[in-house]
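>>> attaching a predicted model along with its sequence, questions to come.
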Amino acid sequence: MATKPTFAVSFTVMLVLMVTSSTVTARPLMKPTVGAPSPSTSLVYRLRLDEETGYCWDSLMQLQHCSGELILFFLNGETYIGPGCCSAIRTVGSKCWPTMIGVLGFTAQEGDMLQGYCDDEHDEHALAFSPLPTTVA
């Protein structure tokens, strides 16, 4: 006898759930307004996804490949980071997403150290291959 009230309650609850679920309609997450960028344009803008910034993603992938060098730089005090890795650090840090180095797990101070090291290496490399000034006699 106890099963009839339990069945009636369960049936009523299921019926109410079915009716309410059939009346629910989806709504857009954002109401489009005139002149406002669409969500896809906004994402493209935030990630700078255009033809000219493909090198940003390439540089970010290069940072993944040279993570061993970066860890040794801080862990053992090794003062060698390859030119490809430094190029990626300079590109990501100054031309693409300056805060991305922090997102990769480095503190702001460590990111500044990496960029400073790579900028110094770049300047020394550029000076080594620059032509000597001509003397006027």
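Nice, thanks for sending it over. As the structure is a computational prediction, the values presented were derived from the model and not from experiment. Numbers count the residues shown, from 1 in each chain.
>>> when you work out contacts or count neighbours from here on, use the C-alpha atoms and nothing else.
Fine.
>>> in the chain, what residue spans correspond to helices?
3-23, 39-47, 54-65, 67-75, 83-90, 100-103, 108-128 (DSSP state H).
>>> which strands and helices sit next to the third one?
What that stands for is helix 54-65. helix 83-90 (3 or more CA pairs under 8 Å, 6 or more residues apart in numbering; DSSP states H and E).
>>> by contact count, what packs against the helix it packs on?
Looks like helix 83-90 contacts helix 54-65, helix 108-128 (3+ CA pairs under 8 Å, 6+ apart).
>>> which one of these lies closest to residue 21?
Minimum separation from residue 21 across the helices and strands packed on helix 83-90 (CA to CA) falls at helix 54-65, 43.5 Å.
>>> may I see the buried residues of that closest one?
With burial defined by 16 or more other CA atoms under 10 Å, the residues of helix 54-65 counted as buried are 56-57, 59-60, 62-63.
>>> with distance to residue 86 as new columns, can the residues you listed be given to me in JSON lines?
Listed next are the buried residues of helix 54-65 as JSON lines, based on distance: CA to CA, whole Å:
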{"residue": "56", "distance to residue 86": "14"}
{"residue": "57", "distance to residue 86": "15"}
{"residue": "59", "distance to residue 86": "10"}
{"residue": "60", "distance to residue 86": "12"}
{"residue": "62", "distance to residue 86": "10"}
{"residue": "63", "distance to residue 86": "9"}
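>>> second structure for comparison follows:
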Amino acid sequence: MLWSHQADQLRQYHTEHKDRSDVALELPTGSGKTLMGLLISEWRRRALNHRTVYACPTQQLAEQVHASAIKQGLETVLLIGTSKVWNVSSVNSYTRGSATAITTYSHIFNQYSRFSDAQGIIFDDAHAAENYGLIPIQGVVAA
């Protein structure tokens, strides 16, 4: 169940920002930004048929987000650690757009990113990306 402020933010995203390439959502700690980011990612994946990625600054946070997504019944795959050992089925689910990939910033901001084909990227704790030299990316939503 959503809190009223989450529903308000999601409505505002849908009516005012869904067609913009870069959007930032700012809410206080503990206000449910992660769920909102996951729901926006899920909407973009389903409604727009986009390959979506939810990026976290750490593997631990990526694991927590993935567990939260599963609890909410959202289709996600966890793609962290060395990409050479990623589950092929999980990678294919992301590539086909049948699941949102949950990963770390380091897999986005590197020369050999496996997510260069992403059509929507959600950055959780976007302020943590300043160490990566965050540059505008088409389809970015920062949560």
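Good, I have the coordinates. Just so it is clear, the model here is predicted, and its values are computed rather than measured.
>>> TM-score for these two?
Laid over one another, the chains give 0.27 as their TM-score (TM-score structural alignment, normalised by the length of structure 1), with 61 aligned residues with a CA RMSD of 4.6 Å.
>>> nearest to residue 14 of structure 1, out of the helices and strands packed on helix 83-90 of structure 1?
Once the helices and strands packed on helix 83-90 of structure 1 are compared by CA to CA, helix 54-65 is nearest, at 50.9 Å.
>>> before we move on, the earlier item: winner for burial among the helices of structure 1?
Neighbour counts (mean count of other CA atoms under 10 Å) averaged over each of these peak at helix 83-90, with a mean of 20.
>>> quick one: contacts of it?
59-60, 62-63, 66, 101, 114-115, 118-119 (CA atoms under 8 Å, 6 or more residues apart in numbering).
>>> and which of the residues you listed is nearest to residue 23 of structure 1?
Checking the contacts of helix 83-90 of structure 1 against residue 23 of structure 1 by CA to CA gives residue 60 as the nearest, at 47.0 Å.
>>> the closest one and residue 54 of structure 1: what is the separation?
10 Å (CA to CA, to the nearest Å).
>>> ok, residue 110 of structure 1 next?
As judged by CA to CA, residue 110 of structure 1 and residue 54 of structure 1 stand 25 Å apart.
>>> and residue 3 of structure 1, by the same measure?
Applying CA to CA, the value for residue 3 of structure 1 to residue 54 of structure 1 is 66 Å.
>>> closest to residue 11 of structure 1 among the buried residues of helix 54-65 of structure 1?
Distances from residue 11 of structure 1 to the buried residues of helix 54-65 of structure 1, taken by CA to CA, are shortest for residue 57, at 55.8 Å.
>>> how many residues are close by residue 108 of structure 2?
For residue 108 of structure 2, the count of nearby residues is 19 (other CA atoms under 10 Å).
>>> how near is it to residue 91 of structure 2?
Taken as CA to CA, the span from residue 108 of structure 2 to residue 91 of structure 2 is 15 Å.
>>> can you check residue 34 of structure 2 too?
As judged by CA to CA, residue 34 of structure 2 and residue 91 of structure 2 stand 22 Å apart.
>>> same deal with residue 52 of structure 2?
According to CA to CA, residue 52 of structure 2 stands 12 Å off from residue 91 of structure 2.
>>> do the same with residue 101 of structure 2
Distance from residue 101 of structure 2 to residue 91 of structure 2, counting by CA to CA: 8 Å.
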